[in-house]
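Novice: Okay, sequence plus prediction incoming.
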Amino acid sequence: MTAGGRFFEDFRIGETIRHATPRTLTAGDASLYSALYGSRFAPQSAETFAQAIGYPASPIDDLLAFHIVFGKTVPDISLNAVANLGYADCRFLKPVYPGDTLSSVSEVIGRKENSNRQTGVVYVRSRGFNQRGETAIEYVRWVMVRKRSPEAPAPEAHLPELPEAVSVADLGSACPNIDRAAFDLELSGSPFRFEDYEAGAKIDHADGMTVEEAEHMIATRLYQNTAKVHFNQLSEGQGRFGRRLIYGGHVISLARALSFNGLANAFHIAAINGGRHVAPLFAGDTVFAWSEVIATAALPRRDDVGALRLRTVATKNRPCSDLPLRQGEGYEPSVVLDLDYWALIPRRP
């Protein structure tokens, strides 16, 4: 029998959902990911660089691993979604290498019907496990899901309590101790280390990247993301926007790739504190990005890397030379993504 996905009234607080189809990641997946976004961070790009600084092999890009774990959850969580709304308390706990196999499990931790009675918001905590049963990635997301029947009675609202940010003490477990003296700044593409950044600094990443229809379709298939809003023009052509939405994770990866210009040595995403997809993105739009350093932090018991708390904002069809963010009480109309995360960067020898 075929599966039509869950609707809002099908979710139960405390329910655990084990998602289908484990996924073994390969060097081919890493190469395709690089081709889609043009990411240039040195440890993920060069085996020689990664091994020189202390990795056993070049790691899978953090966001590629995140998207794979996320994609596993889609058929059970967001197949009937209107939109993925946000993320919180996302931690990268184990490095992922080619040959590792990831699988996903989610727990329903919150739900609330919307006032239109057509949809509701569901909160889940999802975990991605490697083949040894170790948690590699853990995160919370909330998604707006269609109701099967608008007349169905509304369940009691339950909203989870989420931390404002991931604790500094919880950062770094997915990054081995690195040889900071071996972190070649010429090869990495930037002379700047942890000590060169300070809270309040704003960085215009300058470059723009136009989203192509083929690229975002390849990306969603790479992640085995089956959400109708991304790949089914027949169904979405009759919807609110009249066309397919770009997967929100595609925007995150684009912004991360663009951030290389100014943050080239921030080589590892250690945690995502929170994120919002502010507005839809479509094929043909051009994405720009800028970042603000919210805070800098030394890691407990580590002197090889420090952590930058970054707020990266992505816009569509508007360069970020004037660093747009808000207009009055809301976001400036060009903003599509507001992402708050911790990234690790080498310290001076």
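Specialist: Yep, it's here.
Novice: okay, CA-based contacts and neighbour counts for the rest of this
Specialist: Will do.
Novice: now the helices for this protein?
Specialist: Listed in chain order, the helices of the chain (DSSP state H) span 27-37, 42-45, 47-53, 62-77, 185-188, 213-222, 228-231, 233-236, 248-258, 260-263.
Novice: Now render those as TSV, adding distance to residue 99.
Specialist: What follows is the helices of the chain, written out as TSV (distance: least, Cα to Cα, whole Å):
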stretch	distance to residue 99
helix 27-37	8
helix 42-45	15
helix 47-53	15
helix 62-77	12
helix 185-188	25
helix 213-222	16
helix 228-231	28
helix 233-236	34
helix 248-258	22
helix 260-263	26
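Novice: I'd like to know which of those helices lies nearest to residue 86.
Specialist: Comparison of these against residue 86 by Cα to Cα identifies helix 248-258 as nearest, at 9.3 Å.
Novice: okay, the angle between that closest one and helix 62-77?
Specialist: When axes from the mean of the first three to the mean of the last three Cα atoms, to 10 degrees is applied, the directions of helix 248-258 and helix 62-77 differ by 170 degrees.
Novice: Show me what helix 248-258 packs onto, helices and strands only.
Specialist: Counting contacts by 3 or more Cα pairs under 8 Å, 6 or more residues apart in numbering; DSSP states H and E, the secondary-structure elements packed against helix 248-258 are helix 27-37, strand 286-298, strand 305-316, strand 335-346.
Novice: let's bring in a second model and compare:
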Amino acid sequence: MTTQPDFTDFELVPHGNRFESFSVDQVFDHHWGRTITEADTVKFSTDTCAWRPLYLNREYAQADGHPDIPVNPTLLLCVAVGLSVEDLSEGGGPFLGVNDVEFHRPVYPGVTVTAQSVVEDTRRSASRPESGIVTWKTTVRDAVGEIVLTYRRSNLIRSKDASRTEVAR
């Protein structure tokens, strides 16, 4: 007979920032970055049925003036949001959307991208008093510091005093 583990002795550890942790113009340099490989972009394009030959066929991309297949821009956006989660939204709360997405230049396999976010706005939620809405502008750069992507995103972020069960760590 298998017994269930007893989790009553675990310490609950909060993850991520809370609404009160954010202030306008606060800057977050997200962790070490991510190198995007050719396998990443081919698999992402295939898995999402993005059959555009530009992301799957080197000869086609080169005939279009690219030195290699470019990274699928939607993958770049997903990677960038992923780089920022630990600092911005890991504390929980619904994702409210991405706006003003601008891809500044192509990224090619083998490039490491890094991201930085700046808090643009914070406000209490009128419908959910235990939370606030935070909006950030994120800038993504390649290994030589060139801007490759910018966007804004917003999340509903829990307040420090909001009651919720934390995940045991």
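Specialist: Perfect, thanks for sending it. This is a predicted model, so every value here is computed, not measured.
Novice: So after superposing, what's the score?
Specialist: Counting by TM-score structural alignment, normalised by the length of the second structure, the TM-score of this superposition works out to 0.84. Behind it: 152 aligned residues with a Cα RMSD of 1.9 Å.
Novice: With distance to residue 105 of the first structure and mean neighbour count as extra columns, can I get the helices of the first structure in JSON lines?
Specialist: Formatted as JSON lines, the entries for the helices of the first structure read as follows, by distance: least, Cα to Cα, whole Å; neighbours: other Cα atoms under 10 Å:
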{"stretch": "helix 27-37", "distance to residue 105 of the first structure": "22", "mean neighbour count": "16"}
{"stretch": "helix 42-45", "distance to residue 105 of the first structure": "26", "mean neighbour count": "22"}
{"stretch": "helix 47-53", "distance to residue 105 of the first structure": "30", "mean neighbour count": "18"}
{"stretch": "helix 62-77", "distance to residue 105 of the first structure": "8", "mean neighbour count": "23"}
{"stretch": "helix 185-188", "distance to residue 105 of the first structure": "36", "mean neighbour count": "14"}
{"stretch": "helix 213-222", "distance to residue 105 of the first structure": "19", "mean neighbour count": "17"}
{"stretch": "helix 228-231", "distance to residue 105 of the first structure": "21", "mean neighbour count": "21"}
{"stretch": "helix 233-236", "distance to residue 105 of the first structure": "28", "mean neighbour count": "14"}
{"stretch": "helix 248-258", "distance to residue 105 of the first structure": "19", "mean neighbour count": "23"}
{"stretch": "helix 260-263", "distance to residue 105 of the first structure": "32", "mean neighbour count": "20"}
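Novice: quick one, which of those is nearest to residue 314 of the first structure?
Specialist: Between residue 314 of the first structure and those, the shortest gap by Cα to Cα is with helix 248-258, which sits at 6.1 Å.
Novice: which outside residues touch the closest one?
Specialist: 37-40, 63, 67, 84, 205, 207-209, 216, 219, 277, 287-289, 312-314, 337, 339 (Cα atoms under 8 Å, 6 or more residues apart in numbering).
Novice: From residue 187 of the first structure, how far out is residue 140 of the first structure?
Specialist: Here residue 140 of the first structure is placed at a distance of 35 Å from residue 187 of the first structure (Cα to Cα, to the nearest Å).
Novice: Residue 23 of the first structure reaches residue 104, doesn't it?
Specialist: No: counting by Cα atoms under 8 Å, residue 23 of the first structure sits too far from residue 104 to count as a contact (9.6 Å).
Novice: now for the helices and strands packed on helix 248-258 of the first structure, which one comes closest to residue 149 of the first structure?
Specialist: When these are ranked by distance to residue 149 of the first structure, counting by Cα to Cα, first place goes to strand 335-346 at 30.5 Å.
Novice: No further queries at this time; thank you.
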